[in-house]
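S.K.: dropping the sequence and predicted coords here.
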Amino acid sequence: MATNSDKILAVFDFDDTLIDCDSDAWIVKLCPGGHDVPDWIWEKHRERRYMEFFEHLLQFLHDNGVTPMDILDFMASVPYTEGMEAALKFIGKNSDKFDCMIVSGANVMFIEATLKAHNVEHAVNKIYSNHGRVDDEGRMHVWAYHKHQCTICTVDICKGALLSEYVKEQAQKGVTYTKVVYVGDGVNDLCPSKGLGPFDVVMPRKGYKLIEKIEELTPENKLKADVIPWEQGSEVLAILEGLL
């Protein structure tokens, strides 16, 4: 039986997990007709230099008359993966049993816009993502959460380090997690997954890179946590419901 200090931690990626697309590809749709994003900007994306990509993309949108409000309104319309809104609402209704964090290589402004649009911001205790702000000239900026030397994650944010940091911070407040359920899809979700223990669960999305990377692990390097693939958020919700 859980106590006030004995909880389950649900951890979600954002792109292609909570939302059913990449936020960068979604925002590109805002480019005015006839103004394709230059290839040199896309090159930053191909090199996984995502914050540089976003900074140049945001400048390009600004130069073409797209405002920060246009961008955030458009992010508010991004489609959630089927069942994920229900999963977050379930967590919010059972906040005495669950804590919830989002750890993402997107940025806080985009994530908050979608959470508010779906009325699920109350379900999320912590967001770890890249920073963002709007300057005095009405131009949106993003920059890295931190720099690190992780060989799995992108240079802008290490999900494994941040998950470990949050668990330690909560422990200092007297909150102990009996189980972590990590839900993701990408290569950088392997890093936090490798740090989980035998009582935890990793849920890789079917058809995406994380499940491929898990299947490639050698027997001596396989994950300690249980691996439960998912396709729709209703499957994630079913796992969370089964933990109560």
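M.R.: Nice, I can see it. Remember, predicted model here, so these are calculated numbers, not experimental data.
S.K.: make it CA atoms for all contacts and neighbour counts henceforth
M.R.: OK.
S.K.: isn't there a helix covering L9?
M.R.: No: if the criterion is DSSP: H, G, I helix; E, B strand; the rest coil, then L9 is strand and not within a helix.
S.K.: now the strands for the protein?
M.R.: Under the criterion DSSP state E, strands of the chain are mapped to 6-12, 98-107, 126-134, 140-143, 176-184, 201-204, 226-227.
S.K.: tilt between the second one and strand 176-184?
M.R.: Spelled out, it's strand 98-107. 40 degrees (axes from the mean of the first three to the mean of the last three C-alpha atoms, to 10 degrees).
S.K.: one step back: nearest to K194 among the strands of the chain would be which one?
M.R.: strand 201-204 (9.3 Å; C-alpha to C-alpha).
S.K.: which secondary structure elements does that closest one sit against?
M.R.: Identification of packing neighbours for strand 201-204 by 3 or more C-alpha pairs under 8 Å, 6 or more residues apart in numbering; DSSP states H and E yields strand 176-184, strand 226-227.
S.K.: the same query, at a cut-off of 10 Å, please.
M.R.: When contacts are defined as 3 or more C-alpha pairs under 10 Å, 6 or more residues apart in numbering; DSSP states H and E, strand 201-204 sits against strand 6-12, strand 176-184, helix 190-194, helix 209-216, strand 226-227, helix 233-242.
S.K.: looking at the ones you listed, spot the one closest to K147.
M.R.: helix 190-194 (15.2 Å).
S.K.: putting a second one here so we can go through both:
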Amino acid sequence: MTAPSNLTTAAPREQRFLVLFDFDETIINESSDDAVLRALPGQRLPDWLKNSYREGHYNEHMQKVLAYMADQGVSKDSIYSAVEKISPSPGLMNLFQYLQSHEQDFELVVISDANMFFIETWLERAGVRRLFRKIFTNPASFDPSGRLVLLPFHSHSCSRCPDNMCKQVILQEYLAGRQKECGGSPFQRVFYIGDGANDICPSLALRPQDTAFPRRDFPMHRLLLEMQHSQAAKFKANIVPWVSGEDIVDCLKKIMAER
């Protein structure tokens, strides 16, 4: 994994574009929750635990998984190592290189239903943590016994989203906060990069000048295609599917050339 060189903290002056990233299967090429199971003896969950999952309550399920891993003697170092070894999605490091070289224009944020320990561990290992102004995800930390304790991010009333996180609520609150800080609309355009069904809800808040980047042939992409055919009026943003981070770079270069 090659990190962008000479990374610096985000430029203090106002940036024109906001780039929002999902984490699992977007920045990284698999689910971090699945990847850490490789630290288990046997590298898989027992059926009783897998079958205990309830739709819309994934955070609650992962709390049980992490407790089970601790009971099986999986150490912090083993979890740390499993997370560090996850591969980035194709071309994502090149995308980070591009955004780092134009950091005066782009503000970067993560909105993910993973957890803070996994995300910060991976971003630090990849050398890109300092590119991100903010990470919105579920709290997670190790207790004195060595168990990774996961908590829900927030509560909300959105019927489309899992009980612990509505990404649209997070996005709208962030934009409102940044608008207040900047004394006006802070971003000319917003870009949302994701892959999953839970990336649809925040994308619905995007404007006609904004762009949703769904990973091609993943749930977000398939659902957006269905919306285009049946409910086109509800989705305002441009849709640019991606296979590699290079596809996103190409799109951003065209937008930058419009200056």
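M.R.: Received it, and whenever you're ready, just let me know what you need. Small disclaimer: the values here were computed from a predicted structure and weren't measured.
S.K.: superposed, what's their TM-score?
M.R.: TM-score for the superposed chains, counting by TM-score structural alignment, normalised by the length of the first structure: 0.93, backed by 241 aligned residues with a C-alpha RMSD of 1.8 Å.
S.K.: any chance of the helices and strands packed on strand 201-204 of the first structure in TSV, plus distance to Q170 of the first structure and mean neighbour count?
M.R.: Below are those laid out as TSV (distance: least, C-alpha to C-alpha, whole Å; neighbours: other C-alpha atoms under 10 Å):
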stretch	distance to Q170 of the first structure	mean neighbour count
strand 6-12	11	22
strand 176-184	7	22
helix 190-194	17	21
helix 209-216	27	17
strand 226-227	23	16
helix 233-242	20	16
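S.K.: could you redo those as CSV and give each row distance to D24 of the first structure?
M.R.: Output for these, formatted as CSV (distance: least, C-alpha to C-alpha, whole Å):
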stretch, distance to D24 of the first structure
strand 6-12, 18
strand 176-184, 17
helix 190-194, 21
helix 209-216, 18
strand 226-227, 28
helix 233-242, 21
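S.K.: D22 of the first structure: which of the strands of the first structure is closest?
M.R.: Using C-alpha to C-alpha, the nearest of the strands of the first structure to D22 of the first structure is strand 98-107, at 8.8 Å.
S.K.: distance of M140 of the first structure relative to D63 of the first structure?
M.R.: 12 Å (C-alpha to C-alpha, to the nearest Å).
S.K.: between those two, who's got more neighbours?
M.R.: M140 (21 against 11; other C-alpha atoms under 10 Å).
S.K.: contact partners for that one?
M.R.: Listed by C-alpha atoms under 10 Å, 6 or more residues apart in numbering, the contact set of M140 of the first structure reads 54-55, 58-59, 61-62, 67-69, 71, 109, 132-134.
S.K.: and which of the residues you listed is nearest to T178 of the first structure?
M.R.: Closest approach to T178 of the first structure among those (C-alpha to C-alpha): M109, at 30.8 Å.
S.K.: so what does that closest one match up with in the second structure?
M.R.: Under the alignment (TM-score structural alignment), M109 of the first structure maps onto F117 of the second structure.
S.K.: ditto for V180 of the first structure
M.R.: Matched to the second structure by TM-score structural alignment, V180 of the first structure sits across from V190.
S.K.: any idea how many residues pack against the nearest residue to K44 of the first structure once chain neighbours are set aside?
M.R.: Leaving aside its chain neighbours, K44 of the first structure sits nearest to F53 (5.1 Å; criterion: C-alpha to C-alpha, 6 or more residues apart in numbering). By other C-alpha under 10 Å, the residues close to F53 of the first structure number 20.
S.K.: wait, F53 of the first structure touches A106, no?
M.R.: No: counting by C-alpha atoms under 10 Å, F53 of the first structure does not reach A106; the two are 11.4 Å apart.
S.K.: re earlier: give me every residue that touches the match of M109 of the first structure.
M.R.: 79-80, 83, 137-142, 148-150 are the contacts of F117 of the second structure under C-alpha under 10 Å, 6+ apart.
S.K.: now do P12 of the second structure
M.R.: 103-104.
S.K.: from Y192 of the second structure, how far off is it?
M.R.: Relative to Y192 of the second structure, and taking C-alpha to C-alpha, P12 of the second structure is found at 22 Å.
S.K.: please apply the same query to P186 of the second structure.
M.R.: Going from P186 of the second structure to Y192 of the second structure by C-alpha to C-alpha gives 16 Å.
S.K.: how about A126 of the second structure?
M.R.: 21 Å.
S.K.: with K76 of the second structure instead?
M.R.: 32 Å.
S.K.: picking up where we left off before, nearest to A113 of the first structure among the strands of the first structure would be which one?
M.R.: For A113 of the first structure, the closest of these is strand 98-107, at 10.3 Å, according to C-alpha to C-alpha.
S.K.: in the closest one, which residues are buried?
M.R.: For strand 98-107 of the first structure, the buried set under the neighbour-count rule, 16 or more other C-alpha atoms under 10 Å, comprises 98-107.
S.K.: so what's the residue count around D15 of the first structure?
M.R.: Neighbours of D15 of the first structure (other C-alpha under 10 Å): 21.
S.K.: I misspoke; the intended subject was E169 of the first structure.
M.R.: So E169 of the first structure, with other C-alpha under 10 Å, has 12 neighbours.
S.K.: map it onto the second structure.
M.R.: That one, E169 of the first structure, aligns with G177 by TM-score structural alignment.
S.K.: right, and the strands of the first structure - which one's nearest C158 of the first structure?
M.R.: strand 98-107 (8.7 Å).
S.K.: between that closest one and strand 6-12, how many degrees?
M.R.: Using the same axes, to 10 degrees: strand 98-107 of the first structure against strand 6-12 is 20 degrees.
S.K.: give me the mean deviation of strand 98-107 of the first structure from the second structure.
M.R.: After superposition onto the second structure, strand 98-107 of the first structure sits on average 0.5 Å from its aligned residues (mean C-alpha distance after the TM-score superposition for the first structure).
S.K.: spit out the contact partners of K85 of the second structure.
M.R.: With C-alpha under 10 Å, 6+ apart, K85 of the second structure has these contacts: 1, 35-36, 122, 125-126.
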